[in-house]
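[1] Okay, here's the prediction I keep looking at, along with the sequence it came from:
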Amino acid sequence: MSPPGPVDSIDLQEQRARLAALDVPDVVHELGRLAPTGRAVAFRLLDKGRAVEVFEDLDPALQAELVASLQGEAASIFGALDPDDRAALLDEVPAGVARRLLAALAPDERVATASLLGYPEGSAGRRMSPEVVAVHVGTTVGATIDRVRAAGEDAETVYLVPVVGDGLRVEGVVSLRRLVLSDPATPVEDVMTSPATTVHATDDAEDAANVVRDGGFVGVPVVDGEDRLVGVLTVDDAMRVLEAEDDEDSARTGGTEPLRRPYLSVSVLGLVRSRVVWLLMLIVAASLTVGVQSYFEDELAQVVALALFVPLLIGTGGNAGSQAATTVVRASAVGDVRTGDVARVVGREMLTGLLLGITLAVVGVGPAILVAGPQIGVVLALTVVAVCTLATTVGSSVPLLAKRVGIDPAIVSAPFISTFVDTTGLIVYFSIAKAVLGI
């Protein structure tokens, strides 16, 4: 059965019944479609246990809005969250609200949450859970299972159990499946996987999430600078990190800022703010193209037919550059390409651009000759080859060079590369025209 439509226009009893019939993900989806007031009303209609589940799955920005409207109820819901979810929410609410929410926590929960807030924003330490079941390397399988039963209710996951030595240093990990299938008297050291794959709390959260995904792990232990266990990054939290990064890259590749919340919950002014700065920057960049055309105004006056193909060349170069940039940014995001691969990537894309340019030139030279004559056809063919080669070279190298100096590749990808290629492509076009036509 498909989920019902938005619920802010029906009476409260029917609202309650319709929300109760939905799974948690569907409730989260419906709340994201509502205006803030309707969202708060609908959320209050949920049973307390279900409300906590729904709240955990909401985007942090929507959580912050609900906290502002829930008042006295916010503290109990905040206390029911996992420490990593609390840390994400506290980044969204005003400092005064954050202090009140922390003060209402039980002392041990406050310490656990505050420990995460001590790590840099965007780090693995902010996204890990400090609530982890760990056992000493000298423990038996039976004792480990008893430990999981005793402490597992409060842990983020019991499917992965870190095995630690002296000083809480991680010696290995053991899966719950391996524990259940092993003899209870067997030392856990004999069934654990060692050495364990770990990430550091100060590592970038995206890099740590890639470790979880690429290794196919249900989670990885998180360690501090002295390799002591401080938490665990689970696969669900890792996937959330990667999804957020993918949304951010997709938005910036398209020339906008990420919304970080459901579309229908964003105000029109919010949509404007996410786009206007990029458009202003691109207008400034595009003015270079106008400057190039003005510089070659005399050449255009002598051979008016050159102007006919300017839109075609601009579109072709911009598209070729955007294709290369998008491909490389994505390959970099999933770890297929690293910053040290710049030379290999540029070489491949340069050859790709050359072959694409030759193909397009062969296809397009005939119509160009029919429209503007053989000389213009030659100019156009040479320019298409040069522009495609230039576009794929720039489109592949700029994102990797940006990443090497610590800039998000998506910021300098498709829109800026397209504008840059437009400008340089026109310079190439008019330079070739001057040489071939003798103007």
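    Here it is on my side, so go on. Residues are numbered from 1 along each chain as shown.

[2] Please make it C-alpha for all contacts and neighbour counts, starting now.
    Noted.

[3] doesn't residue 172 fall inside a helix?
    No: using DSSP: H, G, I helix; E, B strand; the rest coil, the assignment for residue 172 is strand, not a helix.

[4] neighbours of it, just the number please.
    22 (other Cα atoms under 10 Å).

[5] Could you check how far it is from residue 237?
    21 Å (Cα to Cα, to the nearest Å).

[6] now swap in residue 300 and tell me
    58 Å.

[7] higher neighbour count, these two?
    Each of residue 300 and residue 237 has its neighbours counted (other Cα under 10 Å); residue 237 has more, 20 against 17.

[8] Test my guess that that one contacts residue 124.
    No: judged on Cα atoms under 8 Å, residue 237 makes no contact with residue 124 at a distance of 10.0 Å.

[9] buried set for the host helix or strand of residue 236?
    Assigned by DSSP states H and E, residue 236 belongs to helix 235-253. Buried positions in helix 235-253, judged by neighbour count with 16 or more other Cα atoms under 10 Å: 235, 237-239, 241-242, 245-246, 248-253.

[10] One more: stretch 102-115?
    If you call a residue buried by 16+ other Cα under 10 Å, then stretch 102-115 has these buried ones: 102, 105, 109-110, 112-113, 115.

[11] and the residues you listed, which two are the farthest apart?
    105 and 115 (13.7 Å; Cα to Cα).

[12] take a look at this one as well, against the first:
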Amino acid sequence: MGKTKKIKRSYKERRETLTKQILSTDRAKKKSPSPELVPLGDTAEPVAVAPSMSSKILRLAREQQQELMEEHLPHPPDRLPAPSLVHTANLDSDTSSDSGSDIDENYEQSVREARTLEKELGKQDADSIDKFLPAEGVGRYKISDLIEHALKEKRGELSDVRSHMSGASTGLSLDAPVVSLFKKVGVILSEYRAGKIPKAFKALPRLQRWEEILLLTEPDNWTAATVYQATRLFASNAVPSRVERFYRLVLLPRIRDDITEFGKLNYHLYAALKKSLFKPAAFFKSILLPLATTEGCSLREACIISSLLVKTSIPVLHSGACLMKLAETVHYSGPVSVFMRVLINKQYCLPYRVLDSLVNYFIRFDTNQHSLPVLWHQCLLVLVQTYSHDMAADQRQALTRLTDKKRHHSISPIIRKFLIVPDKVESQNSSGDMEIV
């Protein structure tokens, strides 16, 4: 490789003496004002304008003068429209295009297309669309009494709804375009995996006759991802009554069917179940309580749903109301004990009314002649561990007698210990008060 040549400077650096360098550091240097920032006053010298700028100014003045003359003429001459001021850089070019005329032509074309579409959309189609939207100033459509009893079969719930709706005389039938549209939506939802859902399906929670339209999409054929998207849609956009109906008719049967068939819950269905807790009142009314009061509920279903309750924060009022409803069950059920244990273990500050109902629930088993399972003893242990200090003395005594009758070799001694300790603490406090007096 050849040796790189050094670039010679055309000037020599001028070095100042050491004295000047030291003095220059003590004071700030004066900057010469730039020519653009020089103030123009009465005493200022006139600034010369560049030749290119002066030609542009003259050209603009000439065009303005020409426009004023044309306005006063009765018959202006035919010529091309003047270019816009934005395109002043292309004034000298002969091939400049007229952008303003193109915009006007596009706007007129869009207006013509809009009018054509308005003519194609007749009054009958507009009335059919407005029929499914809630009227202004009127309350939302309430679900009729077409379905009178709670459906218990896992696969037969939606078929029962179809039979009730087909036998009822509503006086109105869905339009053919609506039926064909939502049948096509149902085909898309049966193959949905990820991405955007159809826009027509997003409007479903706001439609008045949403149950009839929902059946057109055939929820039995939905994928698990579709169930998740539908749960999100109803939980965020629908009114509470419609959310409860959707949970009871679509979400709960699908969850139970999946657990029965595979022994576990699909990931998307578990996410849908978690999203359903966005409306806790609807979740308890339409999923947990019907599942707990159903005789066919398995412990696996109860454990899967209770695992979700452990991970999720739930308001105390909804949990307290659910505990009262569970405590009203007459016969013993394993899923009830599972749900009660999970909700009690959250250690809420429950009202005394709820606590009394829980204590009375366990005291009712005093007359039961059968041996109780371990789940019952575990639930009682969690209750005593959490709320023994909040119980009255007679309640603790009644539970102590209950543990003597319904005894478990390893759990009952622990229950008795938690029931006796609060009595000792109260006796010590009362003796201390007497000594102070």
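    That came in fine, so what should we check first? This one's a predicted model, so the numbers in the text were calculated from it and none came from an experiment.

[13] care to give me the TM-score?
    Overlay of the two chains. TM-score (TM-score structural alignment, normalised by the length of structure 2): 0.23; 129 aligned residues with a Cα RMSD of 4.6 Å.

[14] where exactly do the strands run in structure 2?
    Here structure 2 has no strands by DSSP state E.

[15] which residues of the stretch 251-400 of structure 2 fall in helices?
    252-262, 267-276, 280-283, 289-293, 299-311, 316-327, 334-344, 352-363, 374-387, 393-405 (DSSP state H, counting those that start in this stretch).

[16] Just put these in CSV and tack on distance to residue 116 of structure 2 and mean neighbour count.
    Output for the helices of the stretch 251-400 of structure 2, formatted as CSV (distance: least, Cα to Cα, whole Å; neighbours: other Cα atoms under 10 Å):
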stretch, distance to residue 116 of structure 2, mean neighbour count
helix 252-262, 46, 17
helix 267-276, 44, 20
helix 280-283, 46, 20
helix 289-293, 54, 19
helix 299-311, 54, 16
helix 316-327, 54, 18
helix 334-344, 61, 22
helix 352-363, 65, 17
helix 374-387, 70, 19
helix 393-405, 79, 16
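
[17] so which of the ones you listed gets nearest residue 202 of structure 2?
    When those are compared by Cα to Cα, helix 267-276 sits nearest residue 202 of structure 2, at 16.4 Å.

[18] And the contacts of the closest one?
    The contact list for helix 267-276 of structure 2 (Cα atoms under 8 Å, 6 or more residues apart in numbering) reads 224-225, 227-229, 231-232, 235, 247, 251, 255, 283, 308.

[19] And the strands in structure 1, which stretches?
    Going by DSSP E, structure 1 shows strands at 135-136, 160-164, 170-175, 199-200, 219-223, 229-234.

[20] Would you mind saying which of those lies nearest residue 416 of structure 1?
    Judging those by Cα to Cα, what sits closest to residue 416 of structure 1 is strand 199-200, at 34.3 Å.

[21] what helices or strands is the closest one leaning on?
    helix 124-127, strand 219-223 (3 or more Cα pairs under 8 Å, 6 or more residues apart in numbering; DSSP states H and E).

[22] So which of these is nearest residue 418 of structure 1?
    That would be helix 124-127 among those, by Cα to Cα, at 34.1 Å.

[23] helices or strands up against that closest one?
    Against helix 124-127 of structure 1 (3+ Cα pairs under 8 Å, 6+ apart) you get helix 83-90, helix 107-117, strand 199-200, helix 205-215, strand 229-234.

[24] try 10 Å this time
    The contact analysis (3 or more Cα pairs under 10 Å, 6 or more residues apart in numbering; DSSP states H and E) places helix 124-127 of structure 1 against helix 83-90, helix 107-117, strand 199-200, helix 205-215, strand 219-223, strand 229-234, helix 235-253.

[25] is it possible to export these to CSV including distance to residue 331 of structure 1?
    CSV is the format used below for these (distance: least, Cα to Cα, whole Å):
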stretch, distance to residue 331 of structure 1
helix 83-90, 28
helix 107-117, 31
strand 199-200, 22
helix 205-215, 13
strand 219-223, 23
strand 229-234, 24
helix 235-253, 12
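
[26] Go ahead and confirm residue 362 of structure 2 touches residue 376.
    Yes: Residue 362 of structure 2 lies in contact with residue 376 (Cα atoms under 10 Å); the separation is 8.8 Å.

[27] Now the common contact residues for residue 237 and residue 124 of structure 1.
    205, 209 (Cα atoms under 10 Å, 6 or more residues apart in numbering).

[28] if we can go back for a sec, distance to residue 110 of structure 2 added to the helices of the stretch 251-400 of structure 2, as CSV?
    Below are these laid out as CSV (distance: least, Cα to Cα, whole Å):
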stretch, distance to residue 110 of structure 2
helix 252-262, 48
helix 267-276, 43
helix 280-283, 47
helix 289-293, 56
helix 299-311, 53
helix 316-327, 54
helix 334-344, 61
helix 352-363, 66
helix 374-387, 70
helix 393-405, 79
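
[29] Looking at those helices, which is nearest to residue 413 of structure 2?
    helix 393-405 (8.5 Å).

[30] The nearest residue to residue 179 of structure 1 once chain neighbours are set aside and residue 401 of structure 1: what is the separation?
    In space, residue 179 of structure 1 comes closest to residue 141 once its chain neighbours are excluded; the distance is 6.0 Å by Cα to Cα, 6 or more residues apart in numbering. For residue 141 of structure 1, the distance to residue 401 of structure 1 (Cα to Cα) stands at 49 Å.

[31] what do you get for residue 280 of structure 1?
    Distance from residue 280 of structure 1 to residue 401 of structure 1, by Cα to Cα: 24 Å.

[32] Of those two, which one has the most company?
    residue 401 (15 against 11).

[33] you'd agree the more buried one is up against residue 342?
    Yes: counting by Cα under 10 Å, residue 401 of structure 1 does reach residue 342; the two are 7.7 Å apart.

[34] Find the residues that touch each one of those two.
    By Cα under 10 Å, 6+ apart, residue 401 of structure 1 and residue 342 have no common neighbours.

[35] Run a quick neighbour tally on residue 113 of structure 2.
    12.

[36] And for residue 418 of structure 1?
    Neighbours of residue 418 of structure 1 using other Cα under 10 Å come to 26.

[37] Same question for residue 413 of structure 2.
    Once other Cα under 10 Å is used to define contacts, residue 413 of structure 2 is seen to have 14 neighbours.

[38] Alright, that wraps it up for me.
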